[in-house]
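Visitor: dropping a prediction and its sequence here:
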Amino acid sequence: MRGVVCLGLLLAGAVITTAMKGTKPEAKKPNIVLFFIDDLGYGDLSVTGALGYTTPNLDKMAKEGTRFTNFMAAQAVCSASRAALLTGCYPNRVGISGALGPKDPTGLNPKEETIAELVKAQGYATGIFGKWHLGNQEEFLPLQQGFDEYYGVPYSHDMWPLHPWQERAQYPPLHWIDGNKPGKEIKNLEDASELTPAITERAVSFIRKNKNKPFFLYVPHPLPHVPLAASAKFRGKSERGIFGDVLMELDWSVGEIMKELKAQGLDENTLVIFTSDNGPWLNYGDHAGSAGGFREGKGTSFEGGQREPTIMRWPGVVPAGRICNKLLSAIDILPTIAKLTGARLPKEKIDGVEFVDLLKGDETKTPRETFLYYYRKNSLEAVRKGDWKLVFAHPGRTYEGSLPGKNGQPGSAPEDHQYPKALYHLTRDPAERYDVLEQNPEIVAELEKIAEAAREDLGDDLQQKAGKNNREAGKGQKM
């Protein structure tokens, strides 16, 4: 009997060993770090042509990853752009427009599903350190939108009594928010100089605390949105004045977070994404960035307002030293992260498309062929297919023809400039200077069809047309 039992145990062990040899270990879920910089222009990194300062950590990230040159913010303004990033939807689909003020009762509807909620269901730790700007009432804050931790500012740090625009003198004091509770007041520019280092410190701490589980770290830096402020370590260090100092400190922040990933042995299992919410606020002159030769800037649907410097890095997965010119948008980040992490997509309709294969280097893939340029509340100002962009006649902001401001004071930027209908070919004319509408009636007709379908789906204030598939923003208490 003893011999039979021993033989049985040996056979069982052999079967288990054979089965184990044929089983691949479960792939480790990647960490995600998402930098979302405020008002950064396409030309504001040294790798994209900036002068007077350098961004060595971001240049290194570009060398070790892929730079996307046709990456679009979903809308060229703060709150709308952030709502789109986190939900994978055009912001007008989820009812968010413009930049929500401190007394605005509106916020991102808690019914919407964010990146944080989707990956949290997959066992991810989730943290946001920086600017939220999707509703400052408690029901709209990050802890109610899928994040485990939040430390930052609830809206743009120019929404305070010290802003040079007179109407903002009535704004309430600006406080840091820790979790759901107000913290230290940001009273002046010296206090504002703590923004970048404090956010960086909390982000690094989050990585250390969650090194043994997958995490989603969202770092929406409030700068270089005005008012500009740099810590003593960086003040006066650039040849570009305070704007260059701020960019050097933001680059340092990226470097510190990347350094911590390596120190914790997480570097090779982490996708790092760096992009911006919209282009530069050009009427601030020497306190604003550069659109890198593209037309106009923040608050416009021209390329200078929506085309963003974008870098993605994941050693061994995302090709190093690569430049990808395919059309993509911030709304595509959610479905891409969902696929990489095994998370389900939101139950409601989204507009983003996943680009995992393209991210990994398959240039035969073209995930996005069209893009819609919306602005104001729900105005369809342009449509794009491939390299063709049809701009519709619309009133809008322009920085051209006005002298920019200086030393933190804004210059003029009229909001009622009348733009004519025009067609641009962005390969030959990325600055959108040569209207070729009359020469290409068949292209115009094709793009008009895309616009009509968009108007049916999402609406168009310019044509007083309501969309069939828009959802409402969250409504809080009037303040």
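Guide: Yep, it's here. Numbers count the residues shown, from 1 in each chain.

Visitor: make it CA atoms for all contacts and neighbour counts henceforth
Guide: OK.

Visitor: number of residues surrounding residue 128?
Guide: By other CA atoms under 10 Å, 26 other residues sit near residue 128.

Visitor: surely it meets residue 153?
Guide: No. Checked against CA atoms under 8 Å, the pair residue 128 and residue 153 is beyond contact range at 10.6 Å.

Visitor: for the residue nearest to residue 78 when sequence neighbours are not counted, give its distance to residue 81.
Guide: Once flanking residues are discounted, residue 78 sits nearest to residue 99: 5.3 Å by CA to CA, 6 or more residues apart in numbering. For residue 99, the distance to residue 81 (CA to CA, to the nearest Å) stands at 9 Å.

Visitor: repeat for residue 91
Guide: Distance from residue 91 to residue 81, by CA to CA: 7 Å.

Visitor: neighbour count winner among the two?
Guide: When residue 91 and residue 81 are compared for neighbours, residue 91 comes out ahead with 31 against 28, by other CA under 10 Å.

Visitor: try this one side by side with the last:
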Amino acid sequence: MISEGMRLTQFYSAAPVCSPSRASLMTGRLYPRTGVYSGKPGTFNSTGLSVFSPFSNGGMNLSEITVAQMLKPLGYATGALGKWHLGIKTQYLPASRGFDSYFGVPMTQNECTSNVESNNKFGPCPTMHNNTVAVQPTDVLNIDAAYVDNIKEFMTVHREGPFFFYYASHHTHMPQFAAPGIRNTTMRGLFGDSLAELDWSVGQILDHIVELGIQNNTLVMFSADNGPELSDVDLGGEQGQLKCGKGTTYEGGVREPGIFWWPSVIEPGSISYALGSTLDLSVTAVSLAGGKPPQDRATDGFDLTPVLTGQSENGPRDHMLYYSGHILMAIRLHQYKAHFYTKGSHCRSTYHDQDCWDATGLQQHDPPLLFDVETDTKERFPLDVTQKEYSAVLAGIVQLKAEHGKGMTFAPGEMNMGGDEMNFPCCNPACTPRNACCACPKREASQHKATNAV
């Protein structure tokens, strides 16, 4: 994708953990607006950083409008595949949020019992077809092949008309896994094998787009939902020349790949230093379809089309807001980033940088810590804000923070709604003991494919 498309080097996830970042991707809105957080705005003893569980009563606020719901009135067929993590009850699942079809395990694989990890706290991993459990337990080791078949079939059926498809792979979240044919094929161990299978699935999708002859009309966007989980050491990923990882609003927690592939439109092998975010993906898609985001609410994403087409070098975005739970932790304006609060997360105390540790709690900084994150990506050297140049920079960021605060609204925190073990998807809900007993009769491959036809 990089050699044939564009890479954005200053690209960010909207949150440092899964559920919030996916809410922003789906809506183009800062996730506290969508209710996908825990905690109470105005209280600063915790960041309220959390994700939905398979027992959750809540989900992304039902008043939110997803990118699929924006595109449906414009004539688009919509499909979703893989992990969802925005609520487990029927009203929160993709088939209830604008997607014509959904096939996948709606949770992370460490939240259910499977052949890659046993977690009896919940139950056997369910594969959903729309709002119904189609397979349980799921063969996670071979799920990628089933996912690839599903998206290929969707694209084949809808090749004559416009479509939007969202594929959320389970790679490379812990526990790592790879299909038997890919296992032990890389020098990077199980993490490398997991990454190789992700690479294989993306390649299969791109190849099929070319086989269908629709590549010149199809934009493929690739990114991630958060940084590496440093507590898992070599199985958690690597942040390279960035500071800390998942769960933090340091660069290693939120700066992600931003790769865009669109033959005949995007210049092959191009690199952009424009700021971008997963907040921008839905807005870009809707704009290219000839539509606009809902006008009755704030939209925080920008249309990246001018960047992708080479019409703009700097792009429409000049700042990034870094929320953690309900707290605005930091703001980046151009190349400068000010930390008002910092907190460690997802990192053991054996790690060399104490700022990243789980045990390093929420710290307020007055004055804020100011970094030039273009030249100091590891955020090691705070700039002297008593100097005139940097004092003016910080003043601009503080003004931006005040202006943002005037228009910022928080939906009620959906993660505060508690949970019920009966919410866990079960194809045999009358069985006992719930949820360990949930199981569906195994289907033959041909039946499985017909069941999940789009």
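Guide: Sure thing, it's come through. All values reported here derive from a predicted model rather than from experimental measurement.

Visitor: and the nearest residue to residue 465 of structure 1 once chain neighbours are set aside, how many neighbours?
Guide: Nearest residue to residue 465 of structure 1, sequence neighbours excluded (CA to CA, 6+ apart): residue 459, at 5.1 Å. The tally of other residues near residue 459 of structure 1 (other CA under 10 Å) stands at 24.

Visitor: mind telling me what element the residue nearest to residue 78 of structure 1 is part of?
Guide: For residue 99 of structure 1, there is no enclosing helix or strand under DSSP states H and E.

Visitor: try residue 339 of structure 2
Guide: strand 336-342.

Visitor: from the contact counts, what lies against the longest helix anywhere in structure 2?
Guide: If you go by DSSP state H, structure 2 has its longest helix at helix 189-211. Here helix 189-211 of structure 2 touches helix 143-157, going by 3 or more CA pairs under 8 Å, 6 or more residues apart in numbering; DSSP states H and E.

Visitor: the helix it packs on vs structure 1, average offset?
Guide: Averaged over the aligned pairs, helix 143-157 of structure 2 sits 1.4 Å from structure 1 after superposition, using mean CA distance after the TM-score superposition for structure 1.

Visitor: what does that helix correspond to over in structure 1?
Guide: Across structure 1, the stretch matching helix 143-157 of structure 2 (TM-score structural alignment) is residues 195-209.

Visitor: do stretch 15-33 of structure 2 as well
Guide: Using TM-score structural alignment, stretch 15-33 of structure 2 corresponds to residues 75-93 of structure 1.

Visitor: for stretch 192-209 of structure 2, same thing?
Guide: The aligned range for stretch 192-209 of structure 2 is 244-261, by TM-score structural alignment.

Visitor: buried stuff in that stretch?
Guide: Burial within stretch 244-261 of structure 1, assessed by neighbour count using 16 or more other CA atoms under 10 Å, is assigned to 244-258, 260-261.

Visitor: please state the offset of the match of helix 143-157 of structure 2 from the chain centre?
Guide: Relative to its chain's centre, stretch 195-209 of structure 1 lies at 19 Å (CA atoms, centre = their mean, to the nearest Å).

Visitor: which positions in it come out as buried?
Guide: Neighbour-count burial for stretch 195-209 of structure 1 [16+ other CA under 10 Å]: 195, 196, 197, 199, 200, 202, 203, 204, 206, 207.
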